[in-house]
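Q: Next input, structure requested:
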Amino acid sequence: MNRRLKTLLIKTKRQVFSEMIGNNPSLFHGEGYDFSELREYQVGDDIRKIDWTITAKLQKPYVKIFHEERELNVVAACMAGGSLFFGTHRIKHDVVTETAAILGYSAVKNGDLFTGAVVGDTVEQIERPTKRIFGVNRFVERVDGLNLLGRHSDYIGGIRSLFDRIKRKSMLFVIGDFLTDVDLALLSRRHEVIAVIVRDRFEEHPVPLGQVHLVDPESGRTLQTSFGERSVRKYRARVIENDKNLYRHLNRHRIRFVKIYTDEDPFGKLVKLFGGRV
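A: Model prediction:
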């Protein structure tokens, strides 16, 4: 494991295990809860669990205590395409790697099962479900070490392959840049799907560059062209149309999503996605 990845894992582990304290014990919770008992409020309890009716009657704060019915199976599906090999602040690949680590450590901390998958045209790698930090580290190291150039991420065929491989109902995070046609409908019928959209701001708001030599990181094809004002407008229109279709699709199938730019902290964005419940 290289020094850069070790530093990232130390930072991420500290965020998950040190900052998830007090009223915010975990990034996500189990699928279901049974009511267990009422007890008087204690310092450190989640104030959202206060039963205000009983509190008003007894003139003392009381909280509802629940126990989880089932553990979660948390799946991080990393879409491994050459387009992730791009970034102005840092490359998108690094953000995907860090996001997978956050999800893995959060699952372990919560006592849930974590499964990691690498998806291209099909499911290329899939880790056995684990509750151990070692298992999370192993998957994250594999994601970080991927050679993305020449790879294609297929959000239709690859996702269909993922559906065939993940049988158990899961909280399934699809992590990628979503810059192509997407179909998560089938996946959302069995799982709770969350789309983590990783982008660089330059991809959405490019500036004229003049004469440039471009290389497609997925196909390897090259193009010598002038990227001026007209080219910028045409490119922006295609990105806007792609994202309109994407958001329409996600909303239609009630799939939550979060967009993380390469200059942002993935941990903070995921915390916000789950309503501050870290």
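Q: contacts, neighbours, all on C-alpha from now
A: OK.
Q: any residues touching the longest helix seen in the chain, and which ones?
A: Longest helix in the chain by number of residues (criterion: DSSP state H): helix 229-252. Helix 229-252 is contacted by residues 178-184, 204-208, 256-257 when judged by Cα atoms under 8 Å, 6 or more residues apart in numbering.
Q: Name the next helix or strand downstream of that helix, please.
A: strand 256-261 (DSSP states H and E).
Q: Can you list the helices and strands that that next one packs against?
A: Strand 256-261 sits against strand 192-199, helix 266-273, with contacts defined as 3 or more Cα pairs under 8 Å, 6 or more residues apart in numbering; DSSP states H and E.
Q: returning to that earlier point: tilt between the longest helix of the chain and strand 256-261?
A: Counting by axes from the mean of the first three to the mean of the last three Cα atoms, to 10 degrees, helix 229-252 points 150 degrees away from the direction of strand 256-261.
Q: Next, the buried residues of helix 229-252.
A: With burial defined by 16 or more other Cα atoms under 10 Å, the residues of helix 229-252 counted as buried are 231, 232, 235, 236, 239, 242, 243, 246, 249, 250.
Q: Tell me who's in contact with residue 102.
A: Counting by Cα under 8 Å, 6+ apart, residue 102 has contacts 12, 13, 16, 267.
Q: Is the third one in contact with residue 108, as I believe?
A: No. Shown here, residue 16 and residue 108 do not form a contact pair, counting by Cα atoms under 8 Å, at 10.0 Å.
Q: So which of these two has more stuff around it?
A: More neighbours surround residue 16 than the other of residue 16 and residue 108, with 23 against 20 (other Cα atoms under 10 Å).
Q: Now the second one, please; I'll put the structures next to each other:
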Amino acid sequence: DWRVTARKQSTHTKLFQEERERPVVVICDQSASMFFGSRGCLKSVLAARCAALLSWSAYAHNDRVGGIIFNDQQLLTIKPGRNRKSILQYINHVVALNNELSAETSASAPQLNRNQQFTLALKEACQVIKPGTLIFVISDYHKLDATGERHLNTLAKHNELVLLRCTDPLEKNLPTGGALPVSDGDHTFYIRGQDEGARKVLSNWDEAITNRVEQLSRNRDVNAWELNTNLDFEHQLAEISRQVSLGASSR
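A: Here you go, the predicted model:
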């Protein structure tokens, strides 16, 4: 600033920061595997609450907000917009798919669809999301396959990607009591909690999913967090918000 410099007889500069809208897209999983919870709430409810709060938080920071919601049979996309109508449309779709979840509807979905919907949602994100977007992916990541990983890597190249994995204590550690009924929507069988073999299989399965998500985080400098159905939701999301800057301009 030459005028101030001349008057003060010392160098003064002005710094300007460009104000830019940053699109925020929240991808929310409402598939059959999310219809589970042993304490607190279902994983599907945890994901829905998280999607709603992230959307309103981004709106409060004047960001444009959109989303992708999917279950075992449907895939819905809301383009980012900076208005309450877009957010309410997105949240209404989340609520609608959440309300459709039940053991009966989960069993009626074709097995092929169940295995592919997560991958198709990520493919849709690669096609419609513009570079510089803040992307939240809320899921249990049970259906994450090699193709899905490639889509996540593609999204991470030109966007800020945050992976939020919904978990439940029972998925990590079986109680040592009696037999537990387990169903995939088609078949029901029983697991004995004191069976060391069953406990080991469950532990290995959960560890494999955790490692897959963490590997993505390390390879692409992606933020990855766990949301637990048994813990206070607001406290968990507040901790994540301290690390993820909603409302910041894209870099």
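Q: need the buried residues of helix 229-252 of the first structure in TSV with distance to residue 112 of the first structure, can you?
A: As requested, the buried residues of helix 229-252 of the first structure are arranged in TSV below (distance: Cα to Cα, whole Å):
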residue	distance to residue 112 of the first structure
231	48
232	45
235	42
236	41
239	37
242	35
243	33
246	30
249	29
250	26
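Q: And the furthest pair within those residues?
A: 231 and 250 (28.7 Å; Cα to Cα).
Q: Could you single out the most deeply buried of the helices and strands packed on strand 256-261 of the first structure?
A: strand 192-199 (a mean of 22; mean count of other Cα atoms under 10 Å).
Q: Quick one: list the elements packing against that strand.
A: helix 92-109, strand 171-176, strand 256-261.
Q: Redo these as TSV? Include distance to residue 147 of the first structure.
A: Formatted as TSV, those follow (distance: least, Cα to Cα, whole Å):
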stretch	distance to residue 147 of the first structure
helix 92-109	10
strand 171-176	15
strand 256-261	21
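Q: Can you show me which of the contacts of residue 102 of the first structure carry over to the second structure?
A: Contacts conserved in the second structure for the contacts of residue 102 of the first structure, using both residues aligned by TM-score structural alignment, their matches' Cα atoms under 8 Å: none at all.
Q: Among those residues, which ones are in helices?
A: 12, 13, 16, 267.
Q: residue ranges of the helices in the stretch 1-150 of the first structure, please?
A: For the stretch 1-150 of the first structure, helices defined by DSSP state H, counting those that start in this stretch occupy the ranges 3-19, 52-58, 92-109, 133-144.
Q: Pick the most deeply packed of those.
A: Neighbour counts (mean count of other Cα under 10 Å) averaged over each of those peak at helix 92-109, with a mean of 25.
Q: Now do that one: which range of the second structure does it align onto?
A: Under the alignment (TM-score structural alignment), helix 92-109 of the first structure falls on residues 43-60 in the second structure.
Q: Mean distance of that stretch to its aligned residues in the first structure, please.
A: Compared with the first structure after fitting, stretch 43-60 of the second structure deviates on average by 1.1 Å (mean Cα distance after the TM-score superposition for the first structure).
Q: Mean per-residue distance, stretch 84-91 of the second structure versus the first structure.
A: Averaged out, stretch 84-91 of the second structure is 2.3 Å away (mean Cα distance after the TM-score superposition for the first structure).
Q: distance between that stretch and the chain's centre?
A: Chain-centre distance of stretch 84-91 of the second structure: 18 Å, with Cα atoms, centre = their mean, to the nearest Å.
Q: Repeat that for stretch 149-165 of the first structure.
A: For stretch 149-165 of the first structure, the distance to the chain centre is 16 Å (Cα atoms, centre = their mean).
Q: can you tell me the distance between the two ends of it?
A: 25 Å (Cα to Cα, to the nearest Å).
Q: Could you do stretch 146-159 of the first structure as well?
A: Stretch 146-159 of the first structure end-to-end distance (Cα to Cα) = 19 Å.
Q: Buried residues in it, which are they?
A: So for stretch 146-159 of the first structure, counting by 16+ other Cα under 10 Å, buried means 148, 149, 151, 152, 153, 154, 155, 156, 157, 158, 159.
Q: can you count the residues close to whatever residue of the first structure lines up with residue 229 of the second structure?
A: Alignment note: residue 229 of the second structure maps to residue 262 in the first structure; criterion TM-score structural alignment. Residues lying near residue 262 of the first structure (other Cα under 10 Å) number 23.
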